[in-house]
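> heads up, no residue letters with this:
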């Protein structure tokens, strides 16, 4: 009897293995989503470039908008941006209420803006957040108005008997002369909360001289103090800077911290005075609600205007579709606690909590800007360092008299598109899991059913013949109409015929014995009769041999 080696891979395994090739279908779906994302990215790229082109067209042939003295706000830089104020501001009301909506343009300075001076040459306070201030500058009727809302954990005023002006908390004003060859410094160091008395000082803070043209008020707040002042515009040169000096020890009175609008105590590093460009503001405002961050730069790359912020400029707006079908709380739990953490091991969840350092200064740079300033529009994608955030940037030149005057920059982050892709991927993965579970369970049940029927047929076949070779059982024919049912009925028919043949062979000996007994008896009787007659000796021998043969039969 031949024995076949047992195959370790049964029908169930083979069916499941073959069904795994169904994964090519979700792979095709994944590739389709990636291609759709690329298609939408190209569409978003054309939209952003079209916005930049529309703004540049509105600014073309307007060279007066790009005068060197006309600039608009940036968030953080050494340059100081002056906004137009359309009504006089009170300097003696003890509050900032009259600044009203202008306060939305204030700029904050903190430990990132520390300044090392001769009064604190070795002091390092990068992690010192005890001193910071918000500042805002405005221009009205030929005067520069400014306020400094200072947060100081301990305010130390000038001693009543002190002749020096640098051994207490004070505000320093540094400005470049109109001739551009000398820096003039003014110090505001009051004895108490009172109207300010500015003093012009030398570089080493000696020889203080009262400056009557600068007026204002110093008053206390719950978090420190506020300084409001007014300076005639005619006093100002091209550069200006403010610095807040902090002293915490009323006995020692050494400078502890300095936070300034400029980084280095040098004439070249003082901020330029940037006056607003209301015409550009109005033109850009007409392009509002486009979900982009818009900037206008001059031919030197300096930012003239910024509208919008890159964190909210997602480009694509996704509105959730209300299906009207309540979501099962158990499915929601599985989705949030099990599936989403698993999916986002592969996917990247976009975040709006990012900082683009490239936009933190007053000037802009980049291949797309250089191309636009050379007269060629360009778009580019850029990935922020240490993040997965991608930015789409477009630049279009602004022309006047066939000369490039500047460029319009329109930027969007790709978080909207990334969110769209993630949602599509989640739906695809959910569908894949549901379909694969149904298919695998169905195939497993189907294979188990087939395997069970085949094992039953095998067990019946093994129990047909006993150890002596006799047929003792039969195969029960199946009532199923499939191939295994046909095979069972065929085996049942074969076993039935084999049983009949075996019975025939088993009964053949008795039938042969019966068939042989009668002729043997006749022959025997005939031989016996021959023996009774006279015979010669030779015939007796033949008769004896015939009797022996009959006996053997």
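Noted; the coordinates are in hand. It should be emphasised that the depicted structure is a prediction, and the values quoted were computed from it without experimental measurement. Residues are numbered from 1 along each chain as shown.

> use CA for all of it now, contacts and neighbours both
OK.

> how about the helices of the stretch 401-550 of the chain, start to end?
For the stretch 401-550 of the chain, the helices defined by DSSP state H, counting those that start in this stretch cover 415-462, 483-532, 537-552.

> ok, now how distant is residue 486 from residue 476?
In this view, residue 486 and residue 476 are 12 Å apart by CA to CA, to the nearest Å.

> picking that back up, as JSON lines, the helices of the stretch 401-550 of the chain with mean neighbour count and distance to residue 331 would be great.
Shown next, in JSON lines, are the helices of the stretch 401-550 of the chain (neighbours: other CA atoms under 10 Å; distance: least, CA to CA, whole Å):
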{"stretch": "helix 415-462", "mean neighbour count": "16", "distance to residue 331": "11"}
{"stretch": "helix 483-532", "mean neighbour count": "14", "distance to residue 331": "40"}
{"stretch": "helix 537-552", "mean neighbour count": "12", "distance to residue 331": "91"}
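
> Next, format the ones you listed as TSV and append distance to residue 77.
Below are the helices of the stretch 401-550 of the chain laid out as TSV (distance: least, CA to CA, whole Å):
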stretch	distance to residue 77
helix 415-462	27
helix 483-532	83
helix 537-552	132
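
> for the residue lying closest to residue 354 once chain neighbours are set aside, what are its contacts?
With CA to CA, 6 or more residues apart in numbering as the criterion, residue 354 has its nearest non-adjacent residue at 7.2 Å, and that residue is residue 311. Counting by CA atoms under 8 Å, 6 or more residues apart in numbering, residue 311 makes contact with 352-354, 413.

> here's the one I want to compare it with:
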């Protein structure tokens, strides 16, 4: 992994800034939520204290004191009188919560919904009966099949179940001693696949403020004992009271109303006695004000940042027993209904329930009159957290982006310096082993600058050493010539006298060694002179094809023991260079090929021309190059000839050929043939 990627990965640590900001926002939201709950609790305590001081507002009917729970029935306020057709379409539109009526086994038998409009009480009763038994008029019984009984404060009304048609309500008249029909009870029956349904209306004055419902289910229309029964009538036979909202309590509750705050007072059984205000989304819907659109993505993003836990849905019109059936202050968070248009902003609703108790001491616990429930949407909190989140997000995102750009820029700049130093180190030595003098100098005093200076100092030392080695041959040649001349003159004088046979042999061997040493010094001197003369050679444009033909013929005449073959494209091959130097380069390659190729074999010269370069190959049969000598062959004083050093080959021929190739900005390589039969020398000359 390169340095830039490492720094990019390291810069990802800046993401800790937005994460810390989110954690901070969550703590702020938690503190604001707790503050909202405390505010709602204070509001509920104030209202509860007011109602405890005036219990007639919340419990005006003393008849309910001591009545068993479940006996009372709640009258929902109806905006208009429903049509008594037995179908109950108006009831379903109001989404009222029905009262379940289980049988003696706890299984659901029926459900009833009661409402009041003006002075009329309305009832929607839905019974579950797969095989209803209808009244048989041929029997003398009052109701031979399924029966619905309505109990009021004065009378008991029997309603025989019919498959379709109007309701026939019968009650016992003690003055006449017989059952009569009550015409003030109006309603209609309808049958369904799941049972039957009753829609009924009766004057509130007829109930006397008390009402109970009893459902009898018979298997046959024989007036026998019911198989199942469900009832709200207590064991003492006295109907429960009808509970409805209290206008005086409603008026008192309006004094505590505030915008976006819903206040609800319920009795000890959870029936709503008064309600003021509304949650913000509901209030806006009632006022007909459309909510802001197009904010759902931003609000969803804020909810993800806050990481709120999954909340139970807010009940429609009622509250769970946790808030209505205990004597302790309780608080809960709900999620607003999905059809609440304001839920897109913040779908949390906080609710606090405070009990209303007249007085409690260590001896006697006074009865619970009811509870005050204060509910408020968290949309007000969301405006605060949204503002804080926006500022925090902009700051952290800007800081993280700036740090990321700085780190990325620094990584790019540092990587560029390292790559520059790497390229300079790779190109510090040319193909001939010479040191280049364009190594960059640092301009900063950091670690990379120190490394750059160390490389430059090292290469300068190597250049001095290389220059010393390059001049060593000429120095040795100059310094050794005088003692060598003394040795040779002494040997000549020695040979002029009379020598024994053994002394003559040693003198000849000494003379032979001196001659070889003189030849070596001459070769070194010639190589140095040739290297100096190469740089001063003049260039001209000539036909490379013609030069190769002339040289190939000369090589064939000079070495009759080998066959020389030239393969070249037809026509002129113009090249700009020094023809004498190129001829000398080919002489070195041809001499090398003749030295290693077996007698009678073919030495092949091949020229390929492209738009950018000429490629010249000299190929011969013979031994392969030793491993690792592909480039070492062109160094000075390197040779792979196995002649015991007697031929005086110093490895300068290929070195000179390499110098000539560098003069023409070309490349010279030595490789083995693909089939392993010999060696190929390749010269690449760029075309102008």
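Thanks, I have it. This structure is a prediction, so every number in the text was calculated from the model and none was measured.

> any idea how far stretch 494-514 of the first structure is from the chain center?
Distance, stretch centre to chain centre, for stretch 494-514 of the first structure: 82 Å (CA atoms, centre = their mean, to the nearest Å).

> and if you look at stretch 585-592 of the second structure?
Put simply, stretch 585-592 of the second structure sits 67 Å off its chain's centre (CA atoms, centre = their mean).

> can you tell me what part of the first structure it aligns to?
Aligned by TM-score structural alignment, stretch 585-592 of the second structure falls on no residue of the first structure.

> buried stuff in that stretch?
Across stretch 585-592 of the second structure, burial judged by 16 or more other CA atoms under 10 Å covers 585-590.

> which residues of the stretch 201-350 of the first structure fall in strands?
Under the criterion DSSP state E, counting those that start in this stretch, the stretch 201-350 of the first structure contains strands at 209-210, 215-220, 224-232, 239-246, 257-260, 271-274, 293-298, 303-307.

> Now tell me what touches the fifth one from outside.
By that I understand strand 257-260 of the first structure. Residues from elsewhere that reach strand 257-260 of the first structure (CA under 8 Å, 6+ apart): 109-111, 113-116, 120, 123, 125, 131-132, 241-247.

> ok, now the longest one?
By CA under 8 Å, 6+ apart, the residues outside strand 224-232 of the first structure that reach it are 91, 142-155, 213-220.

> repeat for the shortest one
Residues outside strand 209-210 of the first structure that contact it (CA under 8 Å, 6+ apart) are 197-201.

> cool, and the last one?
For strand 303-307 of the first structure, the external contacting residues (CA under 8 Å, 6+ apart) are 70-74, 277, 280-281, 284, 293-298, 362-364.

> give me that answer again for 10 Å
Here strand 303-307 of the first structure makes contact (CA atoms under 10 Å, 6 or more residues apart in numbering) with 65-66, 68, 70-75, 81, 274-278, 280-281, 284-285, 287-288, 292-298, 359, 361-364, 406-410.

> is it true that residue 259 of the second structure touches residue 278?
Yes. If you go by CA atoms under 10 Å, residue 259 of the second structure and residue 278 touch, sitting 7.8 Å apart.

> any common contacting residues for those two?
Here residue 259 of the second structure and residue 278 have residue 376 as joint contacts, going by CA under 10 Å, 6+ apart.

> Residue 348 of the first structure: what's it in contact with?
Shown in contact with residue 348 of the first structure (CA under 10 Å, 6+ apart): 388-389, 418-419, 421-422.
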